[in-house]
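Participant: mind looking at a prediction? Sequence and model below.
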Amino acid sequence: MDVCLGRRDMVVKHIQRKLQEKSEKHTAELHKLGLIAAKVELPPNVHVLPSTPQFLGMNTILQSPETQQDDFVFYFDRLASILIERALDMTQYIPTSVETPQGNKYLGLNPLGTVSAVAILRGGSCLETALKRSIPDCITGRVLIQTNDASQEPELHYLKLPPRLEEHTSVLLLDPQMSSGGAALMAVRVLLDHGVQESRIVFVTCAAGETGLKRLTAVFPKINVIVGRIEEEGEPRWMEKRYFGC
C-alpha cells in the first residue's frame, strides 16, 4: 500500500511540475509578445472607430459612475450596434441586382454566405442584443474562458459552437473588453482548431489595451479586429458588471 501511495505521489508531483513548466512558458511567451508589440504600430487590420462627437458622447455616458443601469444598457447597445455594423463591412458580399417597385434596376450586394458569432462568456453576451438587431437570425455559439488567479493563464471551461462552423463565410468573435489578449488568443485558437479560416474571423470589442491588440494580431495577422476605443493598459473588466448589474 505504501509503495502504491508513493508512486501515486510521484505521478501527481510530476504532473504538477509539468503544469508549472507550461504555465511559466506561457507567461514568458506573453511577456515576449508584449516586448515585441511595444515596438510596432497597430496594423491596418485593427479598425478603431473614429472619435465622432456622437461616439465620444456615448462613451462619456458609459464611463460616468452616475449613469443608471437602464441608461447604461441603452447606450451600450447603441455603441455595440455600431461595432457590429462595422464588423459586417469585413464580411464577404457578391454583386446582385433587384427590380425596385418603380421598375428600375438597382445594382447592390448580397452576403456571400452565412455570418455567425461566438461570444466569449460572460462579457460577450453584452453584445448579443446589438447582434440580433443587426442579424436577427444569426447563429451563435459560446466559449467560457477564465483567467487562473494563480497562474494568470486563460483556461477553457466551456465550449458550444454551431455545427459546420468551418463553412461559414464570417465568424464574429465577441468580447466587450480586452486587456492582455490572453482570452482572445485562446478563443481564436479554438476557432482555428475547429476548422475556421483565420481570415474569416472578425474580433469585436468595445475597448482594448494597445498591447493586447498587438499581441493578438502578431499571432493571428489575418484576422480583422473592430475596436471602439483604446483603453489604459491593465484596465480591469467592468463593462459586463455594469451591463448586467452584478
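Facilitator: Looks like it came in fine.
Participant: going forward, measure contacts between C-alpha atoms and count neighbours the same way
Facilitator: Noted.
Participant: so where do the strands sit in this protein?
Facilitator: Under the criterion DSSP state E, strands of the chain are mapped to 46-48, 93-99, 105-111, 115-121, 139-147, 154-160, 170-174, 177-178, 201-209, 224-231.
Participant: can you put the ones you listed in a markdown table and add distance to residue 239 and mean neighbour count?
Facilitator: Output for those, formatted as a markdown table (distance: least, C-alpha to C-alpha, whole Å; neighbours: other C-alpha atoms under 10 Å):
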| stretch | distance to residue 239 | mean neighbour count |
| --- | --- | --- |
| strand 46-48 | 18 | 18 |
| strand 93-99 | 33 | 11 |
| strand 105-111 | 31 | 12 |
| strand 115-121 | 13 | 23 |
| strand 139-147 | 16 | 19 |
| strand 154-160 | 19 | 14 |
| strand 170-174 | 13 | 26 |
| strand 177-178 | 7 | 26 |
| strand 201-209 | 9 | 24 |
| strand 224-231 | 12 | 22 |
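Participant: now those strands in JSON lines, with distance to residue 16?
Facilitator: JSON lines is the format used below for the strands of the chain (distance: least, C-alpha to C-alpha, whole Å):
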{"stretch": "strand 46-48", "distance to residue 16": "38"}
{"stretch": "strand 93-99", "distance to residue 16": "50"}
{"stretch": "strand 105-111", "distance to residue 16": "49"}
{"stretch": "strand 115-121", "distance to residue 16": "28"}
{"stretch": "strand 139-147", "distance to residue 16": "18"}
{"stretch": "strand 154-160", "distance to residue 16": "16"}
{"stretch": "strand 170-174", "distance to residue 16": "33"}
{"stretch": "strand 177-178", "distance to residue 16": "29"}
{"stretch": "strand 201-209", "distance to residue 16": "32"}
{"stretch": "strand 224-231", "distance to residue 16": "36"}
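Participant: to residue 8, which of those lies closest?
Facilitator: strand 154-160 (25.6 Å; C-alpha to C-alpha).
Participant: quick revisit: among the strands of the chain, which is nearest residue 71?
Facilitator: strand 201-209 (16.9 Å).
Participant: which helices and strands does that closest one pack with?
Facilitator: helix 69-88, strand 170-174, strand 177-178, strand 224-231 (3 or more C-alpha pairs under 8 Å, 6 or more residues apart in numbering; DSSP states H and E).
Participant: who are the packing partners of the third one?
Facilitator: With contacts defined as 3+ C-alpha pairs under 8 Å, 6+ apart, strand 177-178 has these neighbours: strand 201-209.
Participant: putting a second one here so we can go through both:
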Amino acid sequence: MGSSDLCDLGLKISDLKCEVEEDFGPNLKILPTNDQVKELQTILRDRNTTRSDFKFYADRLIRLVIEESLNQLPFYKSVVTTPTGARYEGLKYQKGNCGVSIVRSGEAMEQGLRDCCRSIRIGKILVESDVDTHEARVVYARFPEDIADRKVLLMYPIMSTGNTVIKAVAVLKEHNVLEENIIVSNLFCTPFAASSVISAYPQMKILTSELHHIAPNHFGQKYFGTD
C-alpha cells in the first residue's frame, strides 16, 4: 500500500507509527513525529544538502534522539531546597549510566550525549563487515571496567540490516551487560533491521527517529566529510 492509499483511507502518520510500534513490540520506541523532525530527516536524506548543513542538522536530530533515549533511563525521586528555602520534589538520574559508540558513525552521537550528560563515560566498539560474506566481526572494544553494572546507551545512527548492532550487543553481553540494560540510540532504522535486532535481543530497547525501508547509508561519509 502506497502513501496515496493511506491518504485515501484517512490514516495519519501518527496512526501508522503506532501500528509499526505494535508490530515490533513495546521495546521499539519512535521519536514523536512533528514537522520539525520530518524537516530534519528530509534535509539529511537530500543529496543536495551541503556537508556543513548536513552536520548542523544531523547534530540537531542527534540531540533530539539522545534526549528521548535518556528518558528511557531510570530516575529516582529527589527533594531539594530552592534558594528561597522552599522544598521541591523532583527527579534525578540513577547513577551507573554510560554510552558506547559503534565506530565510526556512532562517534557522531558522542557530543550530543556529552552535551546532555557532561560527566558520562563513553566506550567504543569497532565492527567491520567482511567484503565477501558481509559477516560482521569485532575489531576493537573498549569499555568502562564496571560496564556490567551500568545502563548502556549504544549509539549507532543508521541500521540497515542490524548486523553491526547485533554483533556489538553480543560483545556487550560477553562483558556481562544485561540485555535489558541496553538502549540502542539510533537515527534511521529499516523495518528489516528492527525485526532482526528485536528477534536477536527481545529484552533490549531501541529508540529511533524513523522506520523506513530506505536508510541514508551515506550518513557517516557525509558527516565526517569522507564522501
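Facilitator: Noted; the coordinates are in hand. Note that the structure is predicted; figures quoted are calculated from it, not measured.
Participant: for residue 134 of structure 1, which of the helices and strands packed on strand 201-209 of structure 1 is the nearest?
Facilitator: helix 69-88 (7.0 Å).
Participant: buried sites along that closest one?
Facilitator: 69, 72-73, 75-77, 79-84, 86-88 (16 or more other C-alpha atoms under 10 Å).
Participant: in structure 1, where's the longest helix?
Facilitator: Ranked by number of residues, the top helix in structure 1 under DSSP state H is helix 2-37.
Participant: tally of neighbours for the alignment partner in structure 1 of residue 172 of structure 2?
Facilitator: Under the alignment (TM-score structural alignment), residue 172 of structure 2 maps onto residue 191 of structure 1. Look at residue 191 of structure 1: counted by other C-alpha atoms under 10 Å, it has 20 neighbours.
Participant: gap between the residue nearest the centre of structure 2 and residue 102 of structure 2?
Facilitator: By C-alpha atoms, centre = their mean, the mean C-alpha position of structure 2 lies nearest to residue 185, the distance being 1.6 Å. Distance of residue 185 of structure 2 to residue 102 of structure 2, given as C-alpha to C-alpha, to the nearest Å: 11 Å.
Participant: what is in contact with the two at once?
Facilitator: 154, 155, 156 (C-alpha atoms under 8 Å, 6 or more residues apart in numbering).
Participant: for the helices and strands packed on strand 201-209 of structure 1, which one sits closest to residue 104 of structure 1?
Facilitator: helix 69-88 (27.0 Å).
Participant: and the closest one, what does it pack onto?
Facilitator: Here helix 69-88 of structure 1 touches helix 53-63, helix 128-134, strand 201-209, strand 224-231, helix 239-244, going by 3+ C-alpha pairs under 8 Å, 6+ apart.
Participant: would a markdown table of those with distance to residue 115 of structure 1 be doable?
Facilitator: Below are the helices and strands packed on helix 69-88 of structure 1 laid out as a markdown table (distance: least, C-alpha to C-alpha, whole Å):
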| stretch | distance to residue 115 of structure 1 |
| --- | --- |
| helix 53-63 | 26 |
| helix 128-134 | 11 |
| strand 201-209 | 10 |
| strand 224-231 | 14 |
| helix 239-244 | 24 |
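Participant: between the ones you listed, which gets nearest to residue 166 of structure 1?
Facilitator: Nearest to residue 166 of structure 1, of all these, is strand 201-209, at 10.6 Å by C-alpha to C-alpha.
Participant: quick one: that closest one to structure 2 mean distance?
Facilitator: Compared with structure 2 after fitting, strand 201-209 of structure 1 deviates on average by 0.5 Å (mean C-alpha distance after the TM-score superposition for structure 1).
Participant: next one: that strand to chain centre, how far?
Facilitator: With C-alpha atoms, centre = their mean, to the nearest Å as the basis, strand 201-209 of structure 1 stands 5 Å off its chain's centre.
Participant: what's the match for residue 223 of structure 1 in structure 2?
Facilitator: By TM-score structural alignment, residue 223 of structure 1 lines up with residue 204.
Participant: find the nearest non-adjacent residue to that match, please.
Facilitator: residue 180 (4.9 Å; C-alpha to C-alpha, 6 or more residues apart in numbering).
Participant: how many residues are close by the one you found?
Facilitator: With other C-alpha under 10 Å as criterion, residue 180 of structure 2 counts 14.
Participant: that one is in contact with residue 206, isn't it?
Facilitator: No: counting by C-alpha atoms under 8 Å, residue 206 is not a contact partner of residue 180 of structure 2; they are 10.8 Å apart.
Participant: return the residues in contact with residue 206 of structure 1.
Facilitator: 79, 80, 83, 175, 176, 177, 227, 228, 229.
Participant: residue contacts, the third one?
Facilitator: So that's residue 83 of structure 1. So residue 83 of structure 1 contacts 49, 204, 205, 206, 226, 227, 228 (C-alpha under 8 Å, 6+ apart).
Participant: what's the closest of those to residue 30 of structure 1?
Facilitator: Using C-alpha to C-alpha, these come closest to residue 30 of structure 1 at residue 205, 20.2 Å.
Participant: possible to save the contacts of residue 206 of structure 1 as TSV with distance to residue 210 of structure 1?
Facilitator: As requested, those are exported to TSV (distance: C-alpha to C-alpha, whole Å):
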residue	distance to residue 210 of structure 1
79	20
80	20
83	18
175	15
176	15
177	12
227	10
228	12
229	10
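Participant: which of those are conserved in structure 2?
Facilitator: Mapping the contacts of residue 206 of structure 1 onto structure 2 (both residues aligned by TM-score structural alignment, their matches' C-alpha atoms under 8 Å) leaves 79, 80, 83, 175, 176, 177, 227, 228, 229 still in contact.
Participant: identify the residue of structure 2 aligned to the first one.
Facilitator: Taking TM-score structural alignment for the superposition, residue 79 of structure 1 sits opposite residue 61 in structure 2.
Participant: against residue 53 of structure 2, how distant is the nearest residue to its match once chain neighbours are set aside?
Facilitator: Once flanking residues are discounted, residue 61 of structure 2 sits nearest to residue 40: 6.5 Å by C-alpha to C-alpha, 6+ apart. Applying C-alpha to C-alpha, the value for residue 40 of structure 2 to residue 53 of structure 2 is 10 Å.
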